[in-house]
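> got a structure for you, letters missing:
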């Protein structure tokens, strides 16, 4: 009887140990990734969600999820603090971070590496058609959304206002996310909003459906001067018809949205991530039209940080 009991306990213990080891191995085989994006009304969030879907469906053991954040500056700090593994952000903010410039002068980011340039991010200054605003100078004294605190939008708003001789002292600034800015424009609580995103931007489409809006136009000289001052800013055209009521082309400036990784991610993991993204573009495009710009031939355009070795390995392989 005692012998049987001992045998039972031994078998039970072995089973329990086997289950624990199996669970440990399973846990070790799962890779959890957080992708820092932006507000849910912008472009980063749906693109980040689509990337997570592609990774989960094409990389064994992958468990990736998109995280809504305050966008570029916030995402940079999340990478710096190793709170996320991947992030989408503007290439100018990435450059400032890795070079310890501007808002990162006291906190240089040394653990950010590049995966790919994604698409142009267009700086759109959206104004209510009845607000009496036809130029940057006309923003003086107006209620203007300048982006969420810690966002690339806010950095761009500050740069452009300063370039044209204005500051926050000259406007009634409001720090709002894309969704909040759209809501305030619709409710006529603000006169204009800075937005930096791929077009068409959901938040702008939402406003244009109920309000007469337009985008401020930059002259050729404005664009040339801005590019000379800020090399990341290049001229771009927002085609007529992009938004309801936009009946003519508008010239403005754009940056690049890039996908970055925390440097501690393994070479194999980042290789698999890069490969999955470029071999499953259809899934990305189905989620957002802007993903059409995610192409191998432009994957390094505007990349302002050193490539992760895993991404470099993939690009070397497909050359």
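Now that the structure is in, tell me what you want to look at. Computed from a prediction, not measured in an experiment: that's the story for all the values here.
> rest of the way, CA atoms for contacts and neighbours
OK.
> my guess is residue 108 meets residue 102, correct?
No - with contacts counted by Cα atoms under 8 Å, residue 108 stays clear of residue 102, the gap being 10.0 Å.
> When those two are compared, which one has more neighbours?
residue 108 (16 against 12; other Cα atoms under 10 Å).
> which ones are touching that one?
Taking Cα atoms under 8 Å, 6 or more residues apart in numbering, we find residue 108 in contact with 97, 98, 99, 100, 101.
> Identify the residue nearest residue 280 in space, chain neighbours excluded?
Leaving aside its sequence neighbours, residue 280 sits nearest to residue 54 (Cα to Cα, 6 or more residues apart in numbering; 6.8 Å).
> Pull the number of nearby residues for the one you found.
That count, for residue 54 with other Cα under 10 Å as the rule, works out to 23.
> ok, and what's touching the helix or strand hosting it?
Assessed by DSSP states H and E, residue 54 sits inside helix 44-58. Applying Cα under 8 Å, 6+ apart, the external contacts of helix 44-58 come out as 35-40, 62-68, 71, 88, 197, 273, 276-277, 280, 283-284, 287-288, 291.
> next, the one to line up against it:
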């Protein structure tokens, strides 16, 4: 009888300790803000949740959003959001506005820190198949969907237009539509151009009805156009490949690209710092799983932390962890004889009218 009771107590204690262990690993309930439901960012967030956060004992909830500018806002102020995906031109726009004296932009961006650069996102200039336009430099004066206010697409679209033509898109020509609504408006001839930022292959196009796909096409970069030389000040050449959309494209399409970054906050609470260190270790240790099982864009990510421009900073606890892990991986691969490739309506700011740039970065109405 006593033996039976002791065995029962032993089993009860085992269950209790197991429950406590599960509770301990479930204490870290974090959120990552990404992008639209059919964009690349949300898939990257799902990959990070499954292949990086889970092995590190972190429950990482993947949250859709309008895009990069909204992500900066939510990363800065929304409880539970510990990670965000942000385009490089959006991050730089905040830094530039902060450096020019915009206090709201400074409040927003200065406490944010980078974990690491990820991959390049292609910028798609979409027109109807019957459009006379062939190249990107022909969009001046057209009715254009530039993406939702708060999205990285809106930042990229308006910045590119300003660079190419030396002026902003006329207000009457700019439509702030979601990617899906922009394509629908394009097909029914309510707009002339839809600008979309997404890493290829983008689900927006791969999931699209084949009959509708045949009604649209992409504009190309003209390497000889003066507008192209001006755009090259900020953006980099890229290619939309036939292999990304084999049942649609007949040839590769030259375009522009923008870098995606994984971003966090300058946390100093011990538990948060510890959890993010474990996340960093898991990111490095499970990188091969990301490349093998995750979105194809992971194959473009390199395990490196390149130098940053003024106003950009890595998160030191994670930076140290990643650098150590990267070095260990490189040494291990070398010893094994491996040659694996390393792989921002009208607001007032300081008494002045809100600029278009500030509106896109969601700095208006504060």
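Received it, and whenever you're ready, just let me know what you need. These numbers were taken from a predicted model, which means no experiment stands behind them.
> Turn the contacts of residue 108 of structure 1 into a markdown table, including secondary structure.
Below are the contacts of residue 108 of structure 1 laid out as a markdown table (DSSP: H, G, I helix; E, B strand; the rest coil):
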| residue | secondary structure |
| --- | --- |
| 97 | helix |
| 98 | helix |
| 99 | helix |
| 100 | coil |
| 101 | coil |
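> In those residues, which residue is surrounded by the most others?
Of the contacts of residue 108 of structure 1, with other Cα under 10 Å as the count, residue 97 tops at 26 neighbours.
> Helices along structure 2, start to end?
2-25, 40-48, 68-77, 88-99, 103-109, 152-165, 179-187, 203-206, 210-213, 226-231, 270-285, 287-293, 316-335, 356-360 (DSSP state H).
> Reformat those helices as TSV; add distance to residue 117 of structure 2.
Below are the helices of structure 2 laid out as TSV (distance: least, Cα to Cα, whole Å):
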stretch	distance to residue 117 of structure 2
helix 2-25	28
helix 40-48	13
helix 68-77	14
helix 88-99	9
helix 103-109	17
helix 152-165	16
helix 179-187	24
helix 203-206	22
helix 210-213	32
helix 226-231	22
helix 270-285	13
helix 287-293	14
helix 316-335	12
helix 356-360	23
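> closest one to residue 193 of structure 2 among those helices?
helix 179-187 (6.7 Å; Cα to Cα).
> most centrally placed residue in structure 2?
Centroid-nearest residue in structure 2, with Cα atoms, centre = their mean: residue 85, separated by 3.8 Å.
> Give the full set of residues in contact with that residue.
Per Cα under 8 Å, 6+ apart, neighbours of residue 85 of structure 2: 32, 33, 34, 35, 41, 68, 71, 260, 261, 262, 263.
> can you check residue 70 of structure 1 too?
So residue 70 of structure 1 contacts 37, 38, 39, 148, 149, 150, 151, 177 (Cα under 8 Å, 6+ apart).
> Return the residue of structure 2 aligned against it.
Alignment note: residue 70 of structure 1 maps to residue 66 in structure 2; criterion TM-score structural alignment.
> what's the burial count for the nearest residue to that match once chain neighbours are set aside?
Among residues not flanking residue 66 of structure 2 along the chain, residue 151 sits closest, at 5.1 Å (Cα to Cα, 6+ apart). Number of residues near residue 151 of structure 2 (other Cα under 10 Å) recorded here: 29.
> Go ahead and confirm residue 151 of structure 2 touches residue 68.
Yes - in this structure, residue 151 of structure 2 is within contact of residue 68 by Cα under 8 Å, at 5.3 Å.
> What is the longest strand anywhere in structure 1 packed up against?
For structure 1, the strand with the greatest residue count under DSSP state E is strand 112-128. Judged by 3 or more Cα pairs under 8 Å, 6 or more residues apart in numbering; DSSP states H and E, strand 112-128 of structure 1 is in contact with strand 192-197, strand 213-215, strand 250-262, helix 267-279, helix 309-318.
> The third one relative to helix 152-163, how many degrees between them?
Computed with axes from the mean of the first three to the mean of the last three Cα atoms, to 10 degrees, the direction of strand 250-262 of structure 1 lies at 130 degrees from that of helix 152-163.
> just the angle between strand 250-262 of structure 1 and helix 72-80, please?
Going by the same axes, to 10 degrees, strand 250-262 of structure 1 makes 10 degrees with helix 72-80.
> what does strand 250-262 of structure 1 correspond to over in structure 2?
Going by TM-score structural alignment, strand 250-262 of structure 1 sits over residues 253-265 in structure 2.
> mean deviation of that stretch from structure 1?
Following superposition, stretch 253-265 of structure 2 is found to deviate from structure 1 by 1.1 Å on average (mean Cα distance after the TM-score superposition for structure 1).
> Measure how far that stretch is from the centre of its chain, please.
6 Å (Cα atoms, centre = their mean, to the nearest Å).
> In structure 2, which residues correspond to stretch 121-135 of structure 1?
The aligned range for stretch 121-135 of structure 1 is 121-135, by TM-score structural alignment.
> Can you point out the buried residues in that stretch?
With burial defined by 16 or more other Cα atoms under 10 Å, the residues of stretch 121-135 of structure 2 counted as buried are 121, 122, 123, 124, 125, 126, 127, 128, 133, 134, 135.
> Endpoint to endpoint, that stretch covers what distance?
19 Å (Cα to Cα, to the nearest Å).
> contacting residues around it?
Here stretch 121-135 of structure 2 has contacts from 136, 139, 186-187, 192-200, 214-222, 238-240, 255-260, using Cα under 8 Å, 6+ apart.
> residue in structure 2 matching the residue nearest to residue 280 of structure 1?
Match for residue 54 of structure 1 (TM-score structural alignment): residue 51.
> What is the aligned counterpart of residue 83 of structure 2 in structure 1?
Residue 83 of structure 2 maps onto residue 86 in structure 1, by TM-score structural alignment.
> Most neighbours among the contacts of residue 85 of structure 2, please name it.
Within the contacts of residue 85 of structure 2, neighbour counts (other Cα under 10 Å) peak at residue 68, which reaches 31 neighbours.
> that older thread, can you tell me which two in the buried residues of stretch 121-135 of structure 2 are farthest apart?
121 and 133 (23.1 Å).
> List the buried residues for stretch 142-160 of structure 1?
So for stretch 142-160 of structure 1, counting by 16+ other Cα under 10 Å, buried means 142-160.
> Quick one: end-to-end distance for that stretch.
First residue to last in stretch 142-160 of structure 1 (Cα to Cα) measures 16 Å.
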